[in-house]
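Colleague: Everything below, folded, please.
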Amino acid sequence: MDDGKSKEKKTIVHSALDNIPLVSVMEHASIPWGIKSNESKFVYMNQAAMNFCNIPKGFDVEGRLDSEIPVSWSELAPELQAHDRKAEQSKEGADVIETAYFGRDAILAPWHCAKFPIYHSDGTVLGTMFYAKAFNFYSVYEFFNNSKPSVITLT
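Modeller: This is a model prediction of the structure:
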């Protein structure tokens, strides 16, 4: 029996989610987040992404291509743009594990970087949004002793 309250609650939640600006969520995140246009030009990067990518303080990335940013990885622009196109062509996006000297301290570490397409309301792709998280390695010992999974498949 529907008393109308569940429908009302769903409408309130949906309405509240519509009013949360995505950039505001990214701005307050501690992990690197960013947005690029479908021309691979940066639209937005939060401070964590600026630090992660070691972009010089005060440098404005907005409207710039990877190749126009004064960092060592700018030479990888063709590969990064190919990754943007791959993410735009898949509803699942595109993931990569990158190992490089990341951050202001230039620490060699692997990171999981994911890109997702951003769609306009008419279904066209506007660009991509991305985030990065430190990649965690688990030994078989740690996996068995700490995680205690119910099913394990090793290959």
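Colleague: make it CA atoms for all contacts and neighbour counts henceforth
Modeller: OK.
Colleague: Only the buried residues of the host helix or strand of residue 126, if you could.
Modeller: Assigned by DSSP states H and E, residue 126 belongs to strand 125-134. Neighbour counts over strand 125-134 (16 or more other Cα atoms under 10 Å) mark 126, 127, 128, 129, 130, 131, 132, 133 as buried.
Colleague: let's see this one next to it:
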Amino acid sequence: MQIADLLRYDSSRVDQTLVYILTLGVVDAYRNLGIATALIREVIKYASSIPVCRAVYLHVISYNNPAIHLYTKMSFNCIRRLHGFYLINGQHYDSYLFVYYVNGGRSPCSPLELVTVIVRCMKTGLKSMAAKLMMAKVKWPKGNETRGPVLTPNKRMTHIECSGLEYV
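Modeller: Okay, the predicted model is just below:
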């Protein structure tokens, strides 16, 4: 999976770009002085000044808890854990992919879009069920107990497409 797939970014479009933070580190003696925060703010400011830039993104090794805390505190979104991303001294380590959206950039599946897709699927499914019920043959059971009609099952399977998701 490419970074573009995770960031709603189309690399074939020349009117979109991303900014990547390759490495950021602060020497122990100068930590907790706001240096990393100031540097990241400058990168975000720079990316925001490029009208076609959609996001700032970076990878962080999974055991670097201070960095993970910093990125989270600065409103970066953790998009994915990438297994075996780093190879250090012959050992594989996982990475987290963090992203900070700028200039209207957004995730390929925002919470609002997810709710919209679910509602659209439910609406389509209910319409389909209603149509099937209306078209189904109605048979009344024989005997004294007539609680209601018995619907004859339709031999066709219902197939609904919904924003790339299929339900059968």
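Colleague: where does the TM-score land?
Modeller: Once superposed, chain against chain, the TM-score is 0.28 (TM-score structural alignment, normalised by the length of structure 1); 73 aligned residues with a Cα RMSD of 4.9 Å.
Colleague: Sort out which one of the buried residues of strand 125-134 of structure 1 lies nearest residue 35 of structure 1 for me.
Modeller: Nearest to residue 35 of structure 1 among these is residue 129, at 4.2 Å by Cα to Cα.
Colleague: all helices of structure 1, in order?
Modeller: Counting by DSSP state H, structure 1 has helices at residues 5-18, 22-27, 47-52, 77-88, 140-142.
Colleague: Kindly reformat those helices as JSON lines containing distance to residue 117 of structure 1 and mean neighbour count.
Modeller: Listed next are the helices of structure 1 as JSON lines, based on distance: least, Cα to Cα, whole Å; neighbours: other Cα atoms under 10 Å:
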{"stretch": "helix 5-18", "distance to residue 117 of structure 1": "18", "mean neighbour count": "11"}
{"stretch": "helix 22-27", "distance to residue 117 of structure 1": "14", "mean neighbour count": "14"}
{"stretch": "helix 47-52", "distance to residue 117 of structure 1": "18", "mean neighbour count": "20"}
{"stretch": "helix 77-88", "distance to residue 117 of structure 1": "5", "mean neighbour count": "18"}
{"stretch": "helix 140-142", "distance to residue 117 of structure 1": "35", "mean neighbour count": "10"}
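Colleague: Can you say which of those is nearest to residue 116 of structure 1?
Modeller: Closest among those, using Cα to Cα: helix 77-88, at 5.6 Å.
Colleague: Who are the packing partners of the one helix or strand residue 42 of structure 2 maps to?
Modeller: In the assignment (DSSP H and E), residue 42 of structure 2 maps to helix 35-49. Counting contacts by 3 or more Cα pairs under 8 Å, 6 or more residues apart in numbering; DSSP states H and E, helix 35-49 of structure 2 packs against strand 53-61.
Colleague: On the C-terminal side of the strand it packs on, identify the next helix or strand.
Modeller: Next along from strand 53-61 of structure 2, by DSSP H and E: helix 65-73.
Colleague: and the strand holding residue 126 of structure 1, what other elements does it pack with?
Modeller: strand 33-37, helix 77-88, strand 107-119.
Colleague: Just tell me which of those ends up closest to residue 5 of structure 1.
Modeller: For those, proximity to residue 5 of structure 1 was assessed by Cα to Cα; strand 107-119 is nearest, at 31.7 Å.
Colleague: From residue 97 of structure 2, how far out is the nearest residue to residue 101 of structure 2 once chain neighbours are set aside?
Modeller: The shortest distance from residue 101 of structure 2 to any non-neighbouring residue, by Cα to Cα, 6 or more residues apart in numbering, is to residue 55 (4.2 Å). Look at residue 55 of structure 2 and residue 97 of structure 2: by Cα to Cα, to the nearest Å, they are 12 Å apart.
Colleague: Between those two, which is the more surrounded one?
Modeller: residue 55 (25 against 20; other Cα atoms under 10 Å).
Colleague: pretty sure that one is touching residue 99, no?
Modeller: Yes. Counting by Cα atoms under 8 Å, residue 55 of structure 2 touches residue 99, with 6.5 Å between them.
Colleague: Contacts only, for residue 35 of structure 1.
Modeller: By Cα atoms under 8 Å, 6 or more residues apart in numbering, the contact set of residue 35 of structure 1 is 42, 43, 44, 45, 127, 128, 129, 130.
Colleague: And those, which is closest to residue 115 of structure 1?
Modeller: residue 130 (4.2 Å).
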